[in-house]
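[1] dropping the sequence and predicted coords here.
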Amino acid sequence: MTPAGTRRIVLCADDYGISPGVSEAIRDLIARGRLNATSAMVVAPSLTASEAASLTRLKRDLPHLQIGLHFTLTAPFRPVSEGFSPLKQDSFLPLTTTLGSALIARLDRERIAQELRSQLAAFSERFGFLPDYVDGHQHVQIFPQIRDAILAVMRDAMPGAWVRQCGRATPLAARIADRKGLLLDTLSRGFRSRAAAMGVAYNPAFAGSYDFGSDPDFAALFPKFLDALPAGSVVMCHPGFVDDELRTLDPLTDLREREFAFLGSDAFPELLRKHRVTLS
């Protein structure tokens, strides 16, 4: 029996499909009950039919498992839709350029909407069903203009799905000290307002963001993610095994193995029990 006051959260591993090592690590944690969600990156060359089938089999055995679309709009990945622009050497633009263009309203919302529809179609083709939710690689789903396109497509094509917002529930003093988190909080305020107006469901709070460049101790950070987190919230993580494919596509490498080690350890379920948090 679940103790009174226990909160159920969504612990989501991003980037399924970015490389074979990442996908293998995520499936291992799901099978052991250490994750209850993962978002798949259909633009990644390594998200093959075989990788999708392996994850789908897990979902059949674990009804609580949610599989989402990790909507991708930044380099070094390439679009799925025909005629997408702007591009740089046939790839999406870098993150900073994409965010800057969104902030000054220089993006084409219809092209973004078409790219989302194309990524949804690719997801459906590989998995055999539509995603349970949508989030964004490098949080693009909460950027101005991009969020409008995503919410419109979801309202029309995915009425039962939810979308990730990245606003935190931590005390104000803690939020101010985290510049990256503060930006996500700020962008998420407008995102939540738009989502509510359009009738698209979203998570009540978010955690899991940290400075990847500061040599962090993930095991020490994780308990802080759970502080003040309401039921139904999303905690983001990036477990994985480092391989050559990952090294060519993403700067986040060794930290993925640290996250995997903690989430797979005996200390992790004990921490959840201590904080009265469950994934099931």
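    Perfect, thanks for sending it.

[2] please count neighbours and contacts with C-alpha atoms only from this point.
    OK.

[3] now do the buried residues in stretch 266-280.
    Of the residues in stretch 266-280, 268, 269, 272, 276, 277, 278, 279, 280 count as buried by neighbour count, 16 or more other Cα atoms under 10 Å.

[4] which one of these is nearest residue 246?
    Nearest to residue 246 out of the buried residues of stretch 266-280 is residue 268 (Cα to Cα; 25.4 Å).

[5] doesn't residue 262 make contact with that closest one?
    Yes - look at residue 268 against residue 262 with Cα atoms under 8 Å: they come within range, at 6.4 Å.

[6] kindly reformat the buried residues of stretch 266-280 as TSV containing secondary structure and distance to residue 88.
    Output for the buried residues of stretch 266-280, formatted as TSV (DSSP: H, G, I helix; E, B strand; the rest coil; distance: Cα to Cα, whole Å):
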residue	secondary structure	distance to residue 88
268	helix	42
269	helix	44
272	helix	44
276	coil	47
277	strand	44
278	strand	43
279	coil	41
280	coil	43
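
[7] which residues in the stretch 1-150 of the chain form strands?
    Counting by DSSP state E, counting those that start in this stretch, the stretch 1-150 of the chain has strands at residues 7-8, 10-16, 37-40, 66-71, 133-136.

[8] neighbouring contacts of the longest one?
    Meaning strand 10-16. Applying Cα atoms under 8 Å, 6 or more residues apart in numbering, the contact partners of strand 10-16 are 22-23, 26, 35-41, 47, 70, 137, 232-239, 279.

[9] also this one, for the comparison:
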Amino acid sequence: MARRLIVNADDFGLTAGVSRAILKAHREGILTSTTFMVNFPWAGEMAALLAGATRLGVGLHLNLTTGAPVLPPDQVPSLVGPDGRFVRDLLRLLRRVRPAEAEREWSAQLERFVALVGRLPTHLDTHRYLQAWPPLCRAMLAVARRYGVGAVRVLPPDVFPPGTFPRWSPAGPVLRAVLRRTAAMIRKSGLRAPDRTLAGDFDLPGLLDRLDRAGEGATEIVTHPGEVDDELRALSSLREQRAVELAALTAPAARERVERLGLQLIHFGDL
């Protein structure tokens, strides 16, 4: 069986610097796919940057924690604070979110994506891995089915590398148990998804290790390249790591490893 590889960058559209870095990682490196955050006022400008990247797969990065909703805030009250913007605290969001409101907001985000890009996204995934929570996984799958999006990201229990969580912390076992449930939901949905997904921060040695671990079938490597600037610092806690990942993705050693391993670079639309 062929070894096919999707290298996806989350967060296109978060800032101009993140979007430029993603396009650089595609033009000069091994990046094949990205997912677009469309709920920001500058989304139209970011969509225009995609015009010259005809070989880049573009999916939709469903968002509930950064910026403001596409829908009027009074239509999604469980998703927003008093300022009408998304609740940034993840645990606070999960305690109060009404899945039906998330589904409505994500439907609006998909419709905005189509209006901006002129086609359906290659796939759906979620900002800050919100699809790990079963009610939001169901909402994501419902949106995909309603609009005819054929593929989604899958988060298997081993998606994060060993050492991501301290041994004493219950977070790792709890998350793995939840991911077994949501991964099974996706496998039973009839939608296409990679055979495995590898996520977590990396440098060049870490990226090379992920390439070595891409087995038979399709593998997705989740990445977050970006340019670090004040705009990014205001919107994201993931900052300097983005420059590290950009350097790794564009390193000649990454391309050489892909070729030596015989990996076929694809995007979600090729599944």
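    Sure thing, it's come through. Here the structure is a predicted model, which means the values were calculated and not measured.

[10] trace residue 265 of structure 2 over to structure 1, please.
    For residue 265 of structure 2, the aligned position in structure 1 is residue 279, judged by TM-score structural alignment.

[11] now its match: how far from residue 257 of structure 1?
    According to Cα to Cα, to the nearest Å, residue 279 of structure 1 stands 21 Å off from residue 257 of structure 1.

[12] same question, residue 71 of structure 1
    Distance, residue 71 of structure 1 to residue 257 of structure 1, using Cα to Cα: 23 Å.

[13] same check on residue 38 of structure 1?
    From residue 38 of structure 1 to residue 257 of structure 1 the distance is 16 Å (Cα to Cα).

[14] circling back: redo the strands of the stretch 1-150 of structure 1 as a markdown table? Include mean neighbour count.
    Formatted as a markdown table, the strands of the stretch 1-150 of structure 1 follow (neighbours: other Cα atoms under 10 Å):
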| stretch | mean neighbour count |
| --- | --- |
| strand 7-8 | 18 |
| strand 10-16 | 26 |
| strand 37-40 | 26 |
| strand 66-71 | 25 |
| strand 133-136 | 24 |
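
[15] can I get those in TSV with distance to residue 125 of structure 1?
    Converted to TSV, these look like this (distance: least, Cα to Cα, whole Å):
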stretch	distance to residue 125 of structure 1
strand 7-8	31
strand 10-16	16
strand 37-40	13
strand 66-71	13
strand 133-136	16
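
[16] quick one, what contacts residue 146 of structure 1?
    102, 107, 109, 112, 140.

[17] what's near enough to touch the equivalent of the third one over in structure 2?
    Residue 109 of structure 1 maps onto residue 99 of structure 2 when the alignment is built from TM-score structural alignment. Contacts were defined as Cα under 8 Å, 6+ apart; by that measure residue 99 of structure 2 touches 135, 136, 139.

[18] got it, and residue 195 of structure 1?
    By Cα under 8 Å, 6+ apart, residue 195 of structure 1 lies in contact with 151, 201, 202.

[19] who wins for most neighbours among those?
    Of all those, residue 151 has the most neighbours under the rule other Cα atoms under 10 Å, reaching 27 neighbours.

[20] so it is in which element?
    Using DSSP states H and E, residue 151 of structure 1 sits in helix 146-157.

[21] neighbours around the closest residue to residue 85 of structure 2 other than its chain neighbours, how many?
    Of all residues not flanking residue 85 of structure 2 in the chain, residue 68 sits nearest, at 4.2 Å (Cα to Cα, 6 or more residues apart in numbering). Using other Cα under 10 Å, the number of residues around residue 68 of structure 2 comes to 21.

[22] list the contacts for the counterpart of residue 68 of structure 2 in structure 1?
    Residue 68 of structure 2 maps onto residue 78 in structure 1, with residues paired by TM-score structural alignment. Counting by Cα under 8 Å, 6+ apart, residue 78 of structure 1 touches 43, 90, 91, 92.

[23] what do you get if the cut-off is 10 Å, keeping everything else the same?
    When the contact criterion is Cα atoms under 10 Å, 6 or more residues apart in numbering, the partners of residue 78 of structure 1 are 43, 44, 45, 72, 84, 87, 88, 89, 90, 91, 92, 93.

[24] please verify my assumption that residue 66 of structure 1 contacts residue 39.
    Yes - assessed by Cα atoms under 10 Å, residue 66 of structure 1 is found in contact with residue 39 at 8.3 Å.

[25] which neighbours do those two share?
    Common neighbours of residue 66 of structure 1 and residue 39, using Cα under 10 Å, 6+ apart, are 12, 131, 132, 133.

[26] residue 152 of structure 2 maps to what in structure 1?
    In structure 1, residue 152 of structure 2 lands on residue 163 (TM-score structural alignment).

[27] all the helices of the stretch 101-250 of structure 2, residue numbers only.
    For the stretch 101-250 of structure 2, the helices defined by DSSP state H, counting those that start in this stretch occupy 134-147, 171-188, 204-212, 230-235, 240-249.

[28] please work out which of these is packed deepest.
    Comparing the helices of the stretch 101-250 of structure 2 by mean neighbour count (mean count of other Cα atoms under 10 Å), helix 240-249 comes out on top with a mean of 21.

[29] near the aligned partner of residue 132 of structure 1 in structure 2, how many other residues are there?
    Using TM-score structural alignment as the criterion, residue 132 of structure 1 maps onto residue 122 of structure 2. Neighbourhood size, residue 122 of structure 2 [other Cα under 10 Å]: 21.

[30] could you check how far residue 122 of structure 2 is from residue 59 of structure 2?
    Here the criterion is Cα to Cα. By it, residue 122 of structure 2 lies 5 Å from residue 59 of structure 2.

[31] what's the aligned partner of residue 193 of structure 1 in structure 2 in contact with, if anything?
    Counting by TM-score structural alignment, residue 193 of structure 1 lines up with residue 184 in structure 2. By Cα under 10 Å, 6+ apart, the contact set of residue 184 of structure 2 is 154, 155, 156.

[32] make it 6 Å
    Not one residue lies near residue 184 of structure 2 by Cα atoms under 6 Å, 6 or more residues apart in numbering.

[33] any idea how far residue 202 of structure 2 is from it?
    Applying Cα to Cα to residue 184 of structure 2 and residue 202 of structure 2 gives a distance of 27 Å.

[34] now swap in residue 159 of structure 2 and tell me
    Counting by Cα to Cα - residue 159 of structure 2 and residue 202 of structure 2 are separated by 13 Å.

[35] returning to that earlier point: save the contacts of residue 195 of structure 1 as JSON lines, and put in distance to residue 186 of structure 1 too.
    Formatted as JSON lines, these follow (distance: Cα to Cα, whole Å):
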{"residue": "151", "distance to residue 186 of structure 1": "18"}
{"residue": "201", "distance to residue 186 of structure 1": "19"}
{"residue": "202", "distance to residue 186 of structure 1": "16"}
